[in-house]
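# Below are the sequence and a predicted model for it; my questions follow.
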Amino acid sequence: MTRTEDDLREAAAWLDRLRSPQAGEGDREEFETWVAHPRRRDAFEAVSAVDAEIASWDPPAASAWRELKVLAIGGAGLAAAALAAVSLLAH
């Protein structure tokens, strides 16, 4: 069973949702139900791995950010970036 792009999108949304300060026990229980499907678990693990890799990167110096006119990625941005990277892997 192969994960789908929808699985990857949902996995990224779950990653973001579970990181939210508002996430509670009900969210965790819903997640456990969602991730019980092997295809979804695979998608969540893939998104989490890419997210962890991106989070481990050392950002360039502040001057490089200004020169490139790039905003630092944070919170939901990391999940979105992980989803984009994993989507490329899905093809």
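That came through, no problem.
# CA atoms for contacts and neighbours, from now on please.
Will do.
# tell me the SS of Asp58?
coil (DSSP: H, G, I helix; E, B strand; the rest coil).
# Look up how far Thr2 lies from it.
32 Å (CA to CA, to the nearest Å).
# higher neighbour count, those two?
Taking other CA atoms under 10 Å, Asp58 and Thr2 do not tie; Thr2 has more neighbours (11 against 7).
# Nearest residue to the more buried one in space, please, no chain neighbours.
Nearest in space to Thr2, with sequence neighbours left out and distances taken as CA to CA, 6 or more residues apart in numbering, is Arg39 at 6.2 Å.
# what about versus this one:
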Amino acid sequence: MTRTEDDVREAAAWLERLRSPQAGDGDREEFETWVAHPRRRDAFEAVAAVDAEIASWDPPSPSAWPILGALALGAGGLVAVAGMLIH
């Protein structure tokens, strides 16, 4: 099964939702239902891998901040980066 762009978007949203301090048991249960589909699990694992890779980077030099600002990393930026995984 091939993950879709929607799967990747939803996976990024789930990653952000589960990190929220307001996330509770109901959120985790709903996530487990969502991620039970193999295509969605694949998308979530891919998004989580991209997120982990980004988190492992050394902080950029001050001159790189305008470029990173343009990427707007966060849920939307993560979707944009993870969207490359689809292709």
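Cool, got the structure. Please read these numbers as outputs of a predicted model, since none were measured by experiment.
# Pro62 of structure 2: neighbouring residues, count only.
If you count neighbours by other CA under 10 Å, Pro62 of structure 2 ends up with 7.
# so the most centrally placed residue in structure 1 is in which element?
Geometric centre of structure 1, nearest residue: Ala79, 3.0 Å, by CA atoms, centre = their mean. Counting by DSSP states H and E, the element that carries Ala79 of structure 1 is helix 75-90.
# Kindly report the same for Asp7 of structure 1.
Assigned by DSSP H and E, Asp7 of structure 1 falls in helix 5-19.
# Can you give me the buried ones in that helix?
5, 7-18 (16 or more other CA atoms under 10 Å).
# Contacts for stretch 43-50 of structure 1, please.
Here stretch 43-50 of structure 1 makes contact (CA atoms under 8 Å, 6 or more residues apart in numbering) with 3-4, 7-8, 11-12, 15, 35, 79, 82-83, 85-86.
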